[in-house]
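1. Below is the sequence, then the predicted model.
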Amino acid sequence: MSTESDVPDLTRDDPLTDLTESGWAAFFVACAAVTLVTTLSIAAMLLYRSGQFFTEYSVSEFLTGTTFRAANEVFGIVPLVIATLSVTVVAGFIALPVGTLTAVYLSEYASTRSRAVLKPMLEILAGVPTIVYGIFALIYITPALQVVFPSLPTFNVLSASLMIGVMTIPMVSSISEDAMSAVPDDLRQAGYGLGATKFEVSTGIVVPASMSGIASSYILAVSRAIGETMILAVATGTLANMPEVREAAGVLPYIHPADVLMEPGMTITTAMIHSRGGELTGGSIAYDALFALGLTLFVVTLVLNVVSDVIAERYREEY
């Protein structure tokens, strides 16, 4: 019995080639290192400047305060968080179902010609500058909503939330469609062989098999909505309003959605813009507050990305 391997050695034993390959490997490692160093530098900078802010401002007042006025050095983040979550939820109600259904159509129902036209159009929609969406929300969406809600002010959270939902549809549909297209045709044919209809195959086989990619698109879309800035800066106004806290049955506190969506508001990102736009000097507490707000966004998006990775690993199917 021969001890030599039956697998032939196809690599070239050339010193010059080895040197070139080593150079390319080092270049790729350097590119990866730049990404890692940049992320760590941003995190370190946020932690350092936020630490300086919290030496002058109470952490509990920052996390539980209901008033945010940078000019008066009052930095309660609660109204900003409520507005941010409201925008994200409304945008999610639009982007997630519409994006998923669009992905199902492109993957399972659209002809090759239709898909060749619609997919690039979605990509173009994703490339529209966000300030264009903001102006569209202010000039067109808000007047349309005022027909239904006459008391709706010019600057409000609802119109901006609707436009963010439209803006994130291409992200959900594109990533979900790629995940659905990666499902092997053998699974579809097996479903058809068992007598399943097109709809049953699409919803009962393709969608569950691509759930990891779909869930990842959801998390990325939510992260994008949380971090959106220009649409909100144009359409929501500059007031950090704290909505009235009501009580259900005299026991459970809650906030009515209309008290947030039908009024001007300020999210964490827009608070950073408007705070920076004033007469702000480096080293002041208002300047350091920007980094505390940035750290809050950084932690939220980091958690969402970790959740996305966990979901993708949990439900990933290997074929």
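-> Looks like it arrived, so ask away. None of these values were measured; they are calculated from a predicted model. Numbering: from 1, shown residues only.

2. Could you use CA atoms for every contact and neighbour count after this?
-> Fine.

3. For D14, the count of nearby residues, please.
-> Close neighbours of D14, defined as other CA atoms under 10 Å, add up to 9.

4. Now do the same contact list for A289.
-> Taking CA atoms under 8 Å, 6 or more residues apart in numbering as the contact definition, A289 lies against S50, F53, F75.

5. try this one side by side with the last:
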Amino acid sequence: MPATWPVSWLVLILLGLSVIGYFLGRQRALASAGGDSRLLHSLPNFYGMNVLLSALIPSAVVLGAWVLIQPMVINSAVSSAIPAEVIAEGSSRDLVMSDVKRVAEGLEIARESGAVTLAEIRALDATQTDIRALLAEVGVALGSDVQPAILKAAQDYRAMSITGSNAMMIIVLLIAIVGFGRSYARTHHEYRARNIVERAVLALLIGAASLAILTTVGIVLSMLFETVNFFGLHDWKDFFFGTVWAPNFRGDSELAIFPLLWGTLYISVVALFVAVPIGLFAAIYLSEYASKAVRGFAKPLLEILAGIPTIVYGLFALVTFGPFLLRMFGDGGVLGVNWMTDARSVATAGIVMGIMLIPFVSSLSDDIINAVPQSLRDGSYGLGATKSETIRQVVLPAALPGIVGAILLAASRAIGETMIVVLGAGAIARLSTNPLDALTTITTRIVSQLTGDGDFASPETLVAFALGLTLFVLTLGLNVLALYIVRKYREQYE
């Protein structure tokens, strides 16, 4: 018998109970009306949906909240009980907790394999049993011997997890059964089931919208709190107004964002110089000049670019396009100049990123141009304008708000891109205007600072959150600018 039942089983039970409630509620409503659905206040399906939602929604909300909150509560309780002397120099309580969880998971695997029983797990003593060897027998590798305090914390962690999961199972099932019974007992031909179901659906829609907003707020707050911690350890003036990026995990780091911001904007501008003209011209051709057969073939083919993973673009920049530029502009290259010393450069990352952004600009612009009313074109033709004059003076101005939105969407995509700049732009943080020089970006440094065994209490690691928050503010500013432009020009063509 398992120590606790999987959450997936509980979900299946809830779904089964809800489906049964749907059919029973529908049947009870019809029975109360003598089988004549015309005597019902609502359609029979509404009575079934009322029982289904009453059994499923409250229990699902409690289940979701429990699954999210329980690990945090248990982690906090076990972590606070770990003696300070167990935490070695250079380590942290979070790293010790990862060892605790590893041991707890290993004990559960050992129990499932039959190596130990529940009673033996509770009675284990690290001073008398080689826990590392015991777990190695069931395929769980540990980096060092398990200290008594770590074993005790793992036993507590596992016991609390089992208790919490069992309590969750009982409480969630009780809520589902109570909701089922309450709504089933109320089911009657005069019961206003449609009103109840519609209000429940409205609440679900509001909850979904609120969840999206709260998720955004949670992301911003998580970055904001860590950013505040960073500025408590590092001078904000050096971060915003310094010109040197030189992180050093041994201390004395210079963490200025300006070289990274310069690289990010420089590469994004190069990408837009590639993507905007090609994407916009492609959209004009597909919407105004191409036949239906050509459009039906060319547009899906163009949009295939949007489905290529960015890591593939990054590999293309690193292996193919970067070396091509180096052969053209490097020492001993085709042009006989020495302007480029490395395949990684602003041009390498920017041009490849621009190729990736072409579908974003072309597809959105094409849809926007097609949305311009045909009456505007017909009026222009009636006044004697040619096709090209109509496109320049009527169609494009009318579609301008949407086109600007597409361009700024592509700009936000370029600023937040990671893999292409990691592989194609280089890792040198400096202020250079030469597009053939290697530069680095904010996203690249975020990956670098959070990769490895860095201490999350050090400014060299916390700076990643400050960089992320700055990137968020930058893209938010682009969105606000796009909204302003769209509203300004929309007033002129409505």
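-> Perfect, thanks for sending it. Just so you know, these numbers come straight off a predicted model, no measurement behind them.

6. gap between the equivalent of V463 of structure 2 over in structure 1 and T270 of structure 1?
-> Superposed on structure 1 with TM-score structural alignment, V463 of structure 2 falls opposite A289. A289 of structure 1 is 13 Å from T270 of structure 1, where distance means CA to CA, to the nearest Å.

7. Need the counterpart of T269 of structure 1 in structure 2.
-> Structural alignment (TM-score structural alignment) places T269 of structure 1 against T443 in structure 2.

8. so the helix ranked longest in structure 2 matches what in structure 1?
-> For structure 2, the helix with the greatest residue count under DSSP state H is helix 193-233. Helix 193-233 of structure 2 corresponds to residues 16-56 in structure 1, going by TM-score structural alignment.

9. That stretch vs structure 2, mean deviation?
-> Here stretch 16-56 of structure 1, set against structure 2 after superposition, deviates by a mean of 1.1 Å using mean CA distance after the TM-score superposition for structure 1.

10. What is the distance between stretch 231-247 of structure 2 and the centre of its chain?
-> Centroid displacement of stretch 231-247 of structure 2 relative to its chain, using CA atoms, centre = their mean, to the nearest Å, is 28 Å.

11. And the strands in structure 1?
-> 68-69, 74-75, 245-248, 252-255 (DSSP state E).

12. just those: most buried one?
-> Most buried of the strands of structure 1, by mean neighbour count (mean count of other CA atoms under 10 Å): strand 74-75, with a mean of 22.

13. That strand packs against which elements?
-> In terms of contacts (3 or more CA pairs under 8 Å, 6 or more residues apart in numbering; DSSP states H and E), strand 74-75 of structure 1 is packed against strand 68-69.

14. In structure 2, what stretch matches the strand it packs on?
-> Going by TM-score structural alignment: strand 68-69 of structure 1 matches residues 245-246.

15. compared with structure 1, how much does that stretch deviate?
-> On superposition with structure 1, the mean distance recorded for stretch 245-246 of structure 2 (mean CA distance after the TM-score superposition for structure 1) is 1.7 Å.

16. Just list the residues touching Y133 of structure 1, thanks.
-> M163, I164, M167, I231.

17. which one in structure 2 is aligned with the third one?
-> Here M167 of structure 1 is matched to M356 in structure 2, going by TM-score structural alignment.

18. what's the neighbour count on that match?
-> M356 of structure 2 has 26 neighbours, counted by other CA under 10 Å.

19. roughly how far apart are it and P435 of structure 2?
-> M356 of structure 2 is 19 Å from P435 of structure 2, by CA to CA.

20. Check N195 of structure 2 too.
-> Taking CA to CA as the measure, N195 of structure 2 falls 64 Å from P435 of structure 2.

21. More neighbours: which of these two?
-> Comparing N195 of structure 2 with P435 by other CA under 10 Å, the one with more neighbours is P435, at 18 against 14.

22. Quick check, that one in contact with R344.
-> No: between P435 of structure 2 and R344 there is no contact under CA atoms under 8 Å: 10.4 Å.

23. hang on, the earlier thing: now structure 2: which of the contacts of Y133 of structure 1 match?
-> Under the criterion both residues aligned by TM-score structural alignment, their matches' CA atoms under 8 Å, the contacts of Y133 of structure 1 that remain in contact after alignment to structure 2 are M163, I164, M167, I231.

24. Highest neighbour count among those?
-> I164 (30 neighbours).

25. For burial, what's the neighbour tally of A438 of structure 2?
-> Neighbour number of A438 of structure 2 under other CA under 10 Å is 25.

26. how far away is the closest residue to it other than its chain neighbours from S80 of structure 2?
-> Nearest non-adjacent residue to A438 of structure 2, counting by CA to CA, 6 or more residues apart in numbering: S345, 3.9 Å away. Here the criterion is CA to CA. By it, S345 of structure 2 lies 48 Å from S80 of structure 2.

27. Please say which position in structure 1 L261 of structure 2 maps to.
-> Per TM-score structural alignment, L261 of structure 2 is aligned with V81.
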